[in-house]
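A.B. asks: Just a sequence and a predicted model for now, questions to come.
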Amino acid sequence: MNNKKTNSKQQSNKKASSSAIIVVLITLMIAIASGNSQAAAASAELEKVLKHKVETEKLSVGVAVAIIESGQVSFINVGVANKEMVQKIDQNTLFEIGSVSKVMTSTALATFVDEGKLKLSELVQNYLPKSVRLPMKNDKAITFESLANHRSGLPRLPSNMPFGDPLNPYVDYTTEMMYEFLNQYTLPREVGESPEYSNLAVGLLGHTLAKIDNMNYEQMLMQRVLKPLKMNDTFVDVPKSALTRRSKGHNGNLETTDYWQLPAMAGAGAVVSDVSDMALFLKANMQQNELASAIKLTHQPTAEFGNSHTKVGLGWIIQGTADGDVYMHNGQTGGFASFIGFNPTLHKGIVILSNTSILMDEIGYSYLTNSLASLKLTTPVKVAEVELAKLIGRYELVPGFILSITHDENKLFVQGTGQPRLPLTANSINEFVNNAVKARIQFELDADGIATSLTMYQGGQTLPGKKLK
């Protein structure tokens, strides 16, 4: 009789355990389904915004985007890589990523630290040729950390760049020129005192790390970052076998322009990649992987970056928001723009690669803060030539700086004193924009529709201008 009771109890326990397992599985399946549904909804909303920005607002010829939503990776491709051949963008299209390269360079630095081969506080001077003397201020010397977090005191660009080719401005700047500049430069402030975004600093960082490994920059990055993360389609010098996948670059007027080469400062912006590889890099910054320890170091805030809500890690800019910290960086060359970012709190990440030099940061940041719905989507309108003629004239913003407004048939143009002539796109009969320079111009009209003044909005500034007679 006792055996029967025992068996009955065991069977009841088994049934209870089975029921519990079923409940857990159902809960897990619901959670997965919910996560997939959220990811699909976020992807659909983002795709709608991207298509409008590319096809209607003409902010890019083509974009490739990767998003990570609750662990799920998805891709969105809009537009073309080559207008002449109508070659569509896909996940294997190669883009210049510009200054997003800086995050990779800083990740390489973190691997040195993780191995015990370097300390962030070590002096960069100790790893350069004796003929090179880095500047100091009040006996404070440039460290590896100060190069990675833009607090070295070095300027954005060295003043001895020849700029022989305006469409490829770094190509003729050599390592010898960089050394010459560093030898004669005087720091305007102490190392670590305050931030100044510096291509030179991160270029010097990449150069120095490569020298320590006795390699060139691409080889060093390949060994330390790209191979461990299986990023097999990321390069500095694109091999012949991959050239057919390389997108054309376009300026802000959507005209084809030249690729950039940065022989002396490769670490600041020379990397070329596709969105599939960049998704791997993004995922590595959000999940465990072979480089987790080094990557975690790059996420640690090292100092404020402009204000108390913005900090800088190693490469990463960290923006505090109501929805958690957003880690991000953008990039821009003469023909490309890029954005990478992630929000650990919301388990969201995004990479945007564009083959046009107009920045797409607003889209990336809005996605990471669940605010895509608040983005302004504008639709250009056609304004009759007779109405455009009522806007032409010369408008003085400040003494000595005049905006000349002209028109050519059904197109309006603006030209500032000493600046090139730029086309304007109409949002309405009296509001026009140029996306290349992120400028918006609004005209004040009289009862007959003739402009009497204008206001230009650019870079956070509001600049009114009276029409000159």
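C.D. replies: Good, I have the coordinates. Residues are numbered from 1 along each chain as shown.

A.B. asks: Only C-alpha atoms from now on, for both contacts and neighbour counts.
C.D. replies: Will do.

A.B. asks: wait, doesn't S276 sit right on F95?
C.D. replies: No. Contact criterion Cα atoms under 8 Å: S276 and F95 do not qualify, at 11.4 Å.

A.B. asks: Of the two, which one has the most company?
C.D. replies: F95 (29 against 25; other Cα atoms under 10 Å).

A.B. asks: Does that one lie in a helix or a strand, and which?
C.D. replies: Taking DSSP states H and E as the criterion, F95 maps to strand 95-96.

A.B. asks: Neighbours of the closest residue to N168 other than its chain neighbours, how many?
C.D. replies: Excluding its sequence neighbours, the residue lying closest to N168 (Cα to Cα, 6 or more residues apart in numbering) is W260, at 5.0 Å. Per other Cα under 10 Å, the neighbour tally for W260 reads 21.

A.B. asks: ok, W260 - contacts?
C.D. replies: Taking Cα atoms under 8 Å, 6 or more residues apart in numbering as the contact definition, W260 lies against L167, N168, P169, Y170, V171, A270, T333, G334.

A.B. asks: Now render these as a markdown table, adding neighbour count and distance to P239.
C.D. replies: A markdown table is the format used below for the contacts of W260 (neighbours: other Cα atoms under 10 Å; distance: Cα to Cα, whole Å):
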| residue | neighbour count | distance to P239 |
| --- | --- | --- |
| L167 | 16 | 22 |
| N168 | 17 | 19 |
| P169 | 17 | 22 |
| Y170 | 21 | 20 |
| V171 | 20 | 18 |
| A270 | 27 | 14 |
| T333 | 28 | 20 |
| G334 | 24 | 21 |
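
A.B. asks: Report the two of those separated the most.
C.D. replies: L167 and A270 (14.7 Å; Cα to Cα).

A.B. asks: Which strand or helix spans the closest residue to K467 other than its chain neighbours?
C.D. replies: Sequence neighbours aside, Y395 is the residue nearest to K467 in space, at 4.3 Å (criterion: Cα to Cα, 6+ apart). Secondary structure assigned from DSSP H and E places Y395 in strand 393-398.

A.B. asks: what's downstream of that strand, the next helix or strand?
C.D. replies: Toward the C-terminus from strand 393-398 - assigned by DSSP H and E - lies strand 401-408.

A.B. asks: for this structure, what's the longest strand?
C.D. replies: As assigned by DSSP state E, the longest strand anywhere in the chain is strand 72-82.

A.B. asks: The structure to be compared is supplied as follows:
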Amino acid sequence: MKTNKGTIVFIILWLSIFLYPLNTKASGQETPSGIPISDIEATIDEYVDEWVENTVAGVSVEVIKNHEVVFSKGYGLADIDQNMDMNPDETIMEWGSVSKLLVWVSLMQLAEQGELDLTDDIQPYLPDGFLTKVSREEPITFLNLMNHTAGFEDNVFDLGFPTPEHVTTLEEGLKVAEPNQVYPPGEVVAYSNYSTALAAFIVEQVTGEPFYEYVENEIFEPLNMNHTVIHPTFSGKEDLMEKKAKGYVLIEPSVFIESDWFYMSMYPSGGVNGTASDLTAFVQALLPMDGESSPLFKEHETLNQFLSQSYAADETINGIAHGLWEYAGAARGLYHGGNTNSFSSHVHLVPDEEFAVVVLTNQAGEMEINYGLTELLVGAERVEQEVMVQDLPPAIEGSFLATRRPQHSFIKLYFDLMPFTIKPSEEDKIEVQYAGFTGTYLQTSPNTYKLVEGDLVFHSMKQLFVQMENAKVSKISTSISDYEPYPPGKSMPYVLIYGILASIVALYFLVIPIILLIKRIRRQSKHRMSKVSIGHGILALSGTVLIVNLLILVARMLINAGRAYSEVMPQLVLNGIFTGIAGVAMLFMIVNWRITRSTTKEKIMYMLSIIFIVVLIILMSVFQFYR
């Protein structure tokens, strides 16, 4: 019997439905976490609706799958007072540290052109004597800058300003804000805005044009990113300012206060303003179709190198891919987040799945959508132990400090009070507490721990690798930062002791002027004061001025940490002046002590004042309130 060819084809197709069921995963129409693309809008709507206008003012979300934008939507308000809706195509928002990706792409472009090598020492590319605080003999390479392993301490001063008046050129900004080098290059991951801005300055030196012009010509124009500006004051694209969202800080659920916009001299580190759609166009350029080159690079190999791992503390944990963080998800991810005083952002790529998520919000420090929604779409790593429990070393414990912190400024006190604390939980688990958040980690192999549950702040540190030296923890590594033991004399017990002493001293010098004034009134002005009494009055007043000055300084930094150093320098100088006055008064008292006719009670008060001023000066020196 003859069989019609059409009948055979029909039978084969019919059988394939049962033998090889068609599904969204087989056709590549799923998110990495397994959500069908056909359900993505309903899924995102349901998730975002819980948070928008409750804990976040507004958000734009875009999703890429198989080289297409499969989702684009704005939620909430770009301007609460004007009732202006969020629009991914039109609403301008601050990208924060996502801006750094433009720097790393620029370096890759120049490396591709042979203008530099990523393993080169950066010093020959800089003007002579440009870096004045480098303390190590080992060279700093471009890879060190990209991997945040150049060894620089953090510096909060002169990073960003609420108004554009303080903005200088990139070169001047780098000179003013140069940090100390506190680690050997290549050994410690300490996130560095300075490193990124320094790399952008080298791009200027190599190309002979301002970095913002280079980015405009080599990245924005080829990708038609017409609604994005990198110039720190919007120069040349002032019209975009009219479409910029207001930024907010959450006070309590559904209560937002408007916050300042962010202006930077070191703008390559976090000064880009643009739409979610333009950011998506940039991300799409990093996920070209098979056989096609990225419009950002001439060679596909350059893109492959850019997205490959460039640093990891150990092979058992994720690391860094030339400025992008590796992510332990259902598939290997690459991401970068960003925060300013008023905005937050998140970009997450899954190259093997041809998938990406872009999130921009006008909410400072937002996590539920930036991290929570992203994890919903990209999935989480399945955490399992790789060896028998009895083969694992005992769980670690202790308190540690982030390597990304100021070490030569009074701001270091804030970081000293925010330890990364670890304690054993169960036989094979540890509990980590950081900044008021808690995460539980499972030891999956010797010295490697992976997150099994915890707050969203641990989204970027899902894996820990513990390095030991002489049977003690020498360093704890995550993909985004390292943590080290407290320096001698600076652990939490010491800090608490310092805090108690500081409170007693502060209370004393706030009360003593009142006591002396009452005493003077009772004795009446005709009573002649002794030389020791005069010296004591000057010493006590100096101590009071120092305490009041410190309280004002701390309050100013808590209200707005984004300050120029010039704004706080007068108060630091004031500390030095009144410390000197107190020292002279103390010496005057000691010299005239033998000839004083003071009562025993008065001598006790004099001694207390001398002791407390010495303690105050020591505490101010320890916590660097003179620099």
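C.D. replies: That came in fine, so what should we check first? Source: prediction; values computed, not measured.

A.B. asks: Trace the residue nearest to N168 of structure 1 over to structure 2, please.
C.D. replies: Using TM-score structural alignment, the partner of W260 of structure 1 in structure 2 is F262.

A.B. asks: Kindly report the same for S101 of structure 1.
C.D. replies: Under the alignment (TM-score structural alignment), S101 of structure 1 maps onto S99.

A.B. asks: Who are the contact partners of its match?
C.D. replies: Neighbour list for S99 of structure 2: P268, S269, G270, G271, V272, G338 [criterion: Cα under 8 Å, 6+ apart].

A.B. asks: change it to 6 Å
C.D. replies: Neighbour list for S99 of structure 2: G270, V272 [criterion: Cα atoms under 6 Å, 6 or more residues apart in numbering].

A.B. asks: That one and V347 of structure 2, how far apart?
C.D. replies: Relative to V347 of structure 2, S99 of structure 2 is positioned 11 Å away (Cα to Cα, to the nearest Å).

A.B. asks: E122 of structure 1 against E145, yeah?
C.D. replies: No. Look at E122 of structure 1 against E145 with Cα atoms under 6 Å: they stay out of range, at 8.3 Å.

A.B. asks: These two - which one has more neighbours?
C.D. replies: Legend: neighbour count by other Cα under 10 Å for E122 of structure 1 and E145, higher for E145 (25 against 14).

A.B. asks: Looking at structure 2, name the residue matched to that one.
C.D. replies: Aligned by TM-score structural alignment, E145 of structure 1 pairs with L143 of structure 2.

A.B. asks: list the contacts for its match?
C.D. replies: By Cα under 6 Å, 6+ apart, the contact list for L143 of structure 2 reads L118.

A.B. asks: Which secondary structure state is assigned to it?
C.D. replies: Judged by DSSP: H, G, I helix; E, B strand; the rest coil, the three-state class of L143 of structure 2 is helix.

A.B. asks: Just give me the match in structure 2 for Q219 of structure 1.
C.D. replies: Using TM-score structural alignment as the criterion, Q219 of structure 1 maps onto E213 of structure 2.

A.B. asks: Also Q87 of structure 1?
C.D. replies: Using TM-score structural alignment, Q87 of structure 1 lines up with M84 in structure 2.

A.B. asks: Near its match, how many residues? Count them for me, please.
C.D. replies: By other Cα under 10 Å, neighbour count at M84 of structure 2 equals 15.

A.B. asks: now it: how far from I613 of structure 2?
C.D. replies: Per Cα to Cα, M84 of structure 2 is found 56 Å from I613 of structure 2.

A.B. asks: returning to what we had before: I'd like to know which elements the strand holding Y395 of structure 1 is packed against.
C.D. replies: Applying 3 or more Cα pairs under 6 Å, 6 or more residues apart in numbering; DSSP states H and E, one finds that strand 393-398 of structure 1 makes contact with strand 401-408, strand 461-467.

A.B. asks: can you put those in CSV and add distance to L205 of structure 1 and mean neighbour count?
C.D. replies: Shown next, in CSV, are those (distance: least, Cα to Cα, whole Å; neighbours: other Cα atoms under 10 Å):
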stretch, distance to L205 of structure 1, mean neighbour count
strand 401-408, 39, 18
strand 461-467, 34, 16
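
A.B. asks: Looking at these, spot the one closest to I318 of structure 1.
C.D. replies: strand 461-467 (24.5 Å).

A.B. asks: So which elements touch the closest one?
C.D. replies: With contacts taken as 3+ Cα pairs under 6 Å, 6+ apart, strand 461-467 of structure 1 sits against strand 393-398, strand 451-458.

A.B. asks: Identify whichever of the ones you listed lies nearest to G62 of structure 1.
C.D. replies: G62 of structure 1 sits nearest to strand 451-458 of all those, at 24.7 Å, using Cα to Cα.

A.B. asks: Buried residues in the closest one, which are they?
C.D. replies: A451, T452, S453, L454, T455, M456, Y457 (16 or more other Cα atoms under 10 Å).

A.B. asks: equivalent range in structure 2 for it?
C.D. replies: Aligned by TM-score structural alignment, strand 451-458 of structure 1 falls on no residue of structure 2.

A.B. asks: helices or strands next to that strand in the packing?
C.D. replies: Counting by 3+ Cα pairs under 6 Å, 6+ apart, strand 451-458 of structure 1 packs on strand 439-445, strand 461-467.

A.B. asks: So what's the gap between it and the chain middle?
C.D. replies: Taking Cα atoms, centre = their mean, to the nearest Å, the mean C-alpha location of strand 451-458 of structure 1 is offset from the chain mean by 30 Å.

A.B. asks: Next, the angle from the helix or strand where T27 of structure 1 lies to strand 72-82.
C.D. replies: Assigned by DSSP H and E, T27 of structure 1 belongs to helix 2-51. On the basis of axes from the mean of the first three to the mean of the last three Cα atoms, to 10 degrees, helix 2-51 of structure 1 is oriented at 20 degrees to strand 72-82.

A.B. asks: And the next helix or strand past helix 2-51 of structure 1?
C.D. replies: Per DSSP H and E, the first helix or strand lying C-terminal to helix 2-51 of structure 1 is strand 62-69.

A.B. asks: Could you check how far that next one is from the centre of its chain?
C.D. replies: Averaging C-alpha positions (Cα atoms, centre = their mean) puts strand 62-69 of structure 1 13 Å from its chain's average.
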